[in-house]
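Chemist: need coordinates for the following:
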Amino acid sequence: MTPASDGSWLTAIVDVVVGLMDLIGAPGAGIAIALENLFPPLPSEVILPMAGFAAARGSFTIVEALAWTTAGSIVGAFLLYGIGAWLGLSRLRALVKRMPLLHVEDVDRTVAWFSRHGGKAVFFGRMIPIFRSLISIPAGVTRMPMWRFGILTFAGSLVWNTTFVLAGYLLGDSWHVVETYADVLQYVVIVGTLAAVTWFVVARVRQLRGRRGPDADPA
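Modeler: Purely as a prediction, here's the structure:
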């Protein structure tokens, strides 16, 4: 395959992934996806179409591409699950106590929500940029049964991976077109997240001011 050379910040990453797939085939795509789980800025939306393109060119089969990338997703997810399990609720509560604007009750409410909706969060979270990696940590913190976490991660990752691998397979030399549309989705997620964080900070500062009086310093 010929790596992208448009001067974008993704060029170096693309070169590495291309090198891995040229060197060891479909397992290279699986390794890249496992690393993407541990380092979310790595773009699965670029790695997966490239794997599909490689399959279209005969470097390996599309079944191998899907199998290895999904395996990579599961391995990376379980590594983050392990980090969450190591952190645990007691350490998380202790960390939150030291953080401004956060309360231990916030952790308890989040854990309660995850206990009710964790299955849907893990499944659908695997299809949302950035959160597709991070969702594994609360699953570990709450000690979601590993068999359930594995099945939900496999199912959600298979849907996501199949969509992008097939796009690269069908688009051929134009596989990079997928990046344009994926970037839009990622920007929407980032803007939505920033808006939610801003709303939370403003609401919490107002709450603290209400408790301390109008002349209190929110800091």
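Chemist: contacts, neighbours, all on C-alpha from now
Modeler: Noted.
Chemist: all helices of this structure, in order?
Modeler: Taking DSSP state H as the criterion, the chain carries its helices at 11-24, 26-38, 44-56, 62-97, 104-125, 131-134, 136-141, 146-171, 177-212.
Chemist: so which of those is the most surrounded?
Modeler: The highest mean neighbour count among the helices of the chain belongs to helix 44-56 (a mean of 28), with neighbours defined as mean count of other Cα atoms under 10 Å.
Chemist: in contact with Gly119, which residues?
Modeler: 149, 152 (Cα atoms under 8 Å, 6 or more residues apart in numbering).
Chemist: ok so, going back, got a markdown table for the helices of the chain, with distance to Ala4 too?
Modeler: Formatted as a markdown table, the entries for the helices of the chain read as follows, by distance: least, Cα to Cα, whole Å:
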| stretch | distance to Ala4 |
| --- | --- |
| helix 11-24 | 6 |
| helix 26-38 | 16 |
| helix 44-56 | 10 |
| helix 62-97 | 20 |
| helix 104-125 | 29 |
| helix 131-134 | 25 |
| helix 136-141 | 31 |
| helix 146-171 | 14 |
| helix 177-212 | 12 |
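Chemist: please give the structure of this sequence too, so both can be compared:
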Amino acid sequence: MTTAAPTDHGFTGLTGWAADLLLSVGDVGIGLLVLVEVVVPPIPSEAILPFAGYLTQTGSLSLVGLIVWSTVGAWLGGLVYYAAGRALGMERAVRMVAATRLITREDLDRGVTWFERHGRPSVLFGRMIPGVRSVISIPAGAARMGVVTFSVLTLVGSGLWNGMLIGVGAALGTEHERLEQYLGHLDLVVYGALGVAVAVLVGRRVHEARAARSATRSSQASPPPPSSPSTSSTPSRGTSS
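Modeler: Modelled structure (predicted):
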């Protein structure tokens, strides 16, 4: 494993941060980033892996090492959600992950639907679909898919996806400006996605608070239900003549 000084890359922003980590830690760094990307979206492998591939052409990192470590990172990240689904069951695991606000309930439901529709192949191909690859492990664990089967499908799918993205960067060779332009656009997309996520989170909290206040006012304004007329159990006394 080879490393270079973090200041050698010349990138800035999110890509520059990833470059610093990769050049400081080496091949293992990409595995760490991919692991975090699977567990805590939306760290973008679409930005990190092509840059890592580019670094292999400068002699800073190993092509084989990057593919291996990125695939191991994706597998370990997948095991986190697999274990949650297996231990808690589908609904409880989905509720728990949705409560963290790291992944939306819509994305979780989409992953569940994908798994229910396609079964085992969804674990393989889901690793290549953004928004699905992070959550497909939950229904796989809840369905008690064998850990060996899950691991093989995850390793193969993640290896193909990561290898393709790393290969894109490697194919650019030393064309630093073209890669920087590509990653710069992705930086803007990622920052925009983060901004939208924050706005959605704030809007959801405001909507929930308003709904709770409205429900409270409605319950206070509603008159109590009329009580049923009580009947006397004492028989009426007649008058004597």
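Chemist: may I have the TM-score of the superposed chains?
Modeler: Counting by TM-score structural alignment, normalised by the length of the first structure, the TM-score of this superposition works out to 0.65. Behind it: 164 aligned residues with a Cα RMSD of 2.8 Å.
Chemist: the residue nearest to Pro138 of the first structure when sequence neighbours are not counted and Gly76 of the first structure, how far apart?
Modeler: Of all residues not flanking Pro138 of the first structure in the chain, Gly84 sits nearest, at 6.1 Å (Cα to Cα, 6 or more residues apart in numbering). Taking Cα to Cα, to the nearest Å as the measure, Gly84 of the first structure and Gly76 of the first structure are separated by 13 Å.
Chemist: same deal with Ala182 of the first structure?
Modeler: Ala182 of the first structure sits at a distance of 21 Å from Gly76 of the first structure (criterion: Cα to Cα).
Chemist: thinking again about what came up before, alignment lookup: the residue nearest to Pro138 of the first structure to the second structure.
Modeler: Matched across to the second structure, Gly84 of the first structure falls on Gly85, judged by TM-score structural alignment.
Chemist: isn't its match right next to Ala142, touching?
Modeler: Yes: the pair Gly85 of the second structure and Ala142 passes the contact test of Cα atoms under 8 Å, sitting 4.4 Å apart.
Chemist: any idea how far Val122 of the first structure lies from Asn37 of the first structure?
Modeler: Relative to Asn37 of the first structure, and taking Cα to Cα, Val122 of the first structure is found at 13 Å.
Chemist: ditto for Met144 of the first structure
Modeler: The value you get for Met144 of the first structure to Asn37 of the first structure, if Cα to Cα is used, is 18 Å.
Chemist: ditto for Gly84 of the first structure
Modeler: For Gly84 of the first structure, the distance to Asn37 of the first structure equals 14 Å [Cα to Cα].
Chemist: next one: Arg204 of the first structure
Modeler: Distance from Arg204 of the first structure to Asn37 of the first structure, counting by Cα to Cα: 31 Å.
Chemist: same question for Phe53 of the first structure.
Modeler: Phe53 of the first structure sits 21 Å away from Asn37 of the first structure, taking Cα to Cα as the criterion.
Chemist: find the nearest non-adjacent residue to Leu89 of the first structure, please.
Modeler: Closest residue to Leu89 of the first structure apart from its sequence neighbours, by Cα to Cα, 6+ apart: Val141 at 6.1 Å.
Chemist: what lines up with the one you found in the second structure?
Modeler: Using TM-score structural alignment as the criterion, Val141 of the first structure maps onto Ala142 of the second structure.
Chemist: contact partners for that match?
Modeler: 82, 85-90.
Chemist: can you rerun that using 7 Å?
Modeler: Applying Cα atoms under 7 Å, 6 or more residues apart in numbering to Ala142 of the second structure gives the contacts 85-86, 89-90.
Chemist: distance check, Leu79 of the first structure against Gly125 of the first structure.
Modeler: Counting by Cα to Cα, the separation of Leu79 of the first structure from Gly125 of the first structure is 16 Å.
Chemist: same question but for Ser157 of the first structure, I mixed them up
Modeler: Ser157 of the first structure is 9 Å from Gly125 of the first structure, where distance means Cα to Cα.
Chemist: and if you look at Arg93 of the first structure?
Modeler: 24 Å.
Chemist: likewise Leu42 of the first structure?
Modeler: From Leu42 of the first structure across to Gly125 of the first structure, the span is 17 Å (Cα to Cα).
Chemist: Arg206 of the first structure now?
Modeler: 31 Å.
Chemist: ok, now Gly30 of the first structure?
Modeler: Look at Gly30 of the first structure and Gly125 of the first structure: by Cα to Cα, they are 19 Å apart.
Chemist: Val63 of the first structure now?
Modeler: Val63 of the first structure sits at a distance of 24 Å from Gly125 of the first structure (criterion: Cα to Cα).
Chemist: please apply the same query to Val96 of the first structure.
Modeler: Summarising the geometry, the distance separating Val96 of the first structure from Gly125 of the first structure, computed by Cα to Cα, is 24 Å.
Chemist: how about Thr162 of the first structure?
Modeler: 16 Å.
Chemist: same question for Asp22 of the first structure.
Modeler: Look at Asp22 of the first structure and Gly125 of the first structure: by Cα to Cα, they are 31 Å apart.
Chemist: residues touching Leu66 of the first structure, list them.
Modeler: Under the criterion of Cα under 7 Å, 6+ apart, the neighbours of Leu66 of the first structure are 161-162.
Chemist: at 8 Å what do you get?
Modeler: Shown in contact with Leu66 of the first structure (Cα under 8 Å, 6+ apart): 158, 161-162, 165.
Chemist: again with Pro44 of the second structure
Modeler: Counting by Cα under 8 Å, 6+ apart, Pro44 of the second structure has contacts 37, 190.
Chemist: you'd agree Gly172 of the first structure is up against Phe53?
Modeler: Yes: at 5.3 Å, Gly172 of the first structure counts as touching Phe53 under the criterion of Cα under 8 Å.
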